[in-house]
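Peer 1: prediction below, plus the sequence it came from.
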Amino acid sequence: MRRIIVALTGASGAVYGIRALELLREVPDVETHLVLTKAARATIGYETDRSVADVRALADVVHSDGDLGAPISSGSFRTAGMLVAPCSVKTLSGIAASYDESLVVRAADVALKERRRLVLLFRETPLHAGHLRLMSEVTASGAIVMPPVPAFYAHPHSVADIVEHTTGRALDLLDVDTDAVARWTGERDGRAVVHRS
């Protein structure tokens, strides 16, 4: 059983974390550990038709963001990695500084120190030099910064298509294969050729 930590923070884009949880439920050998920040709980209400209880029900295990004694706060608790989707500037800053005042930041810090995958769907635009510096710092520590940029070669027809592809690609980075990704296979007669995995 692979354990994957999924954290949602208060940045816009709660749908990315929600869709990741839904996709991971379809993978038989994955156990999900969810952390929601206080701001994420508010954003879920602003941006989606889901309740916080609905989102919590998608995970196998739910941890309080204030519980710094949770299993995922220790390197001895083995996981396959962590996805922060969406990742706010505040969370990025905490991870870059190893400022472990919340479980989300502590679990991310643990992923880095244990050399496990940490994927951050950083949701901010436009960017100033401080944002770029923070992204560079977490990358130097081993994190993967993945702004949720649409892949238009997949010819999305809806926002849901864009979310699906981006979330699938984020899970690829954690070595979790889903059928959510329209994969590039080349070009034929001047048109993109993609297929579902």
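Peer 2: Received it, and whenever you're ready, just let me know what you need. Numbers count the residues shown, from 1 in each chain.

Peer 1: please make it C-alpha for all contacts and neighbour counts, starting now.
Peer 2: Will do.

Peer 1: what's the first-to-last distance across stretch 56-64?
Peer 2: 11 Å (C-alpha to C-alpha, to the nearest Å).

Peer 1: can I take it that residue 161 is in a helix?
Peer 2: Yes - secondary structure of residue 161 (DSSP: H, G, I helix; E, B strand; the rest coil): part of a helix.

Peer 1: distance of it from residue 18?
Peer 2: Distance, residue 161 to residue 18, by C-alpha to C-alpha: 14 Å.

Peer 1: of these two, who's got more company?
Peer 2: More crowded of residue 161 and residue 18, by other C-alpha atoms under 10 Å: residue 18, with 25 against 18.

Peer 1: what about the nearest residue to that one once chain neighbours are set aside, which helix or strand?
Peer 2: Spatial nearest neighbour of residue 18, excluding adjacent residues (C-alpha to C-alpha, 6 or more residues apart in numbering): residue 55 at 6.5 Å. Counting by DSSP states H and E, the element that carries residue 55 is helix 52-57.

Peer 1: put this beside the first:
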Amino acid sequence: MAEYPRERQVTLALSGASGAPYALALLERLLAAGIQVHLLVSGAARVVLATEQGEQWPGKPEALAAWLGDRFGAEPGQIRAYGKEEWFSPVASGSGAPKRMVICPCSMGTVASIAAGTSDNLIERAADVVIKEQGQLILVPRETPFSALHLENLLKLARLGVTIMPAAPGFYHQPQSIADLVDFMVARILDHLGLEQDLVQRWGYGGEES
């Protein structure tokens, strides 16, 4: 089983907001890029996956990692999944956690808990670790409209250096399918993680003259 340097590791968490297709596409691209993914899935996220994708994911972390690994052709050990209270996992400590974390999709309840620093489950603790270690935390909230309370929590986190990237795809690339809209958001996330992507052409580098 290959060992991955921390710069080739990303924590990916799924919480209970709508947007399961974003998470699946992002997971696939991270694995294809040779990134080791530390995966956290909330109970509410499992409900969303069943509702939006018709998928029932294995409940045990080891079974989930193996199942997703087979599905996406991952290398052995490239996916590491954890339970919601697995406090001895690497993501729970600044000495072991990846420096980069994405919560996609991110519910407003998760936003509120991270902003309050409650750390009641492993997703919240992992996010707290990334913030305190001055790593890179990207939140992909999917809610509309935002209330003043939502905006206050998001602003509080943005002022701490958290990247707030709402699931709001653009249309200037003339999407032809839902998959194109999903790819737009995944491409932006990969850009912010510093990973190469060929999903969406960057502004100003297309063939506009032709």
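Peer 2: Okay, I see it. Here the structure is a predicted model, which is why all the values come from computation and not from measurement.

Peer 1: for the helix holding residue 55 of the first structure, name the packing helices and strands.
Peer 2: helix 38-47 (3 or more C-alpha pairs under 8 Å, 6 or more residues apart in numbering; DSSP states H and E).

Peer 1: which positions in the helix it packs on come out as buried?
Peer 2: 40-44 (16 or more other C-alpha atoms under 10 Å).

Peer 1: so who does the equivalent of residue 43 of the second structure over in the first structure touch?
Peer 2: Counting by TM-score structural alignment, residue 43 of the second structure lines up with residue 38 in the first structure. Contacts for residue 38 of the first structure (C-alpha atoms under 8 Å, 6 or more residues apart in numbering) come out as 9-10, 65.

Peer 1: would you mind checking which of these is nearest to residue 177 of the first structure?
Peer 2: residue 9 (23.9 Å; C-alpha to C-alpha).

Peer 1: the closest one: neighbour count?
Peer 2: Residue 9 of the first structure: 28 surrounding residues under other C-alpha under 10 Å.

Peer 1: how about it, what's its partner in the second structure?
Peer 2: Under the alignment (TM-score structural alignment), residue 9 of the first structure maps onto residue 15 of the second structure.

Peer 1: could the buried residues of helix 38-47 of the first structure go into TSV alongside distance to residue 34 of the first structure?
Peer 2: Output for these, formatted as TSV (distance: C-alpha to C-alpha, whole Å):
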residue	distance to residue 34 of the first structure
40	12
41	12
42	16
43	16
44	14
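
Peer 1: wait, what's in contact with residue 21 of the second structure?
Peer 2: Residue 21 of the second structure makes contact with 52-53, 182, according to C-alpha under 8 Å, 6+ apart.

Peer 1: returning to what we had before: contact partners of the helix holding residue 55 of the first structure?
Peer 2: Under the contact criterion C-alpha under 8 Å, 6+ apart, helix 52-57 of the first structure has outside partners 18, 34, 41, 44-45, 62.
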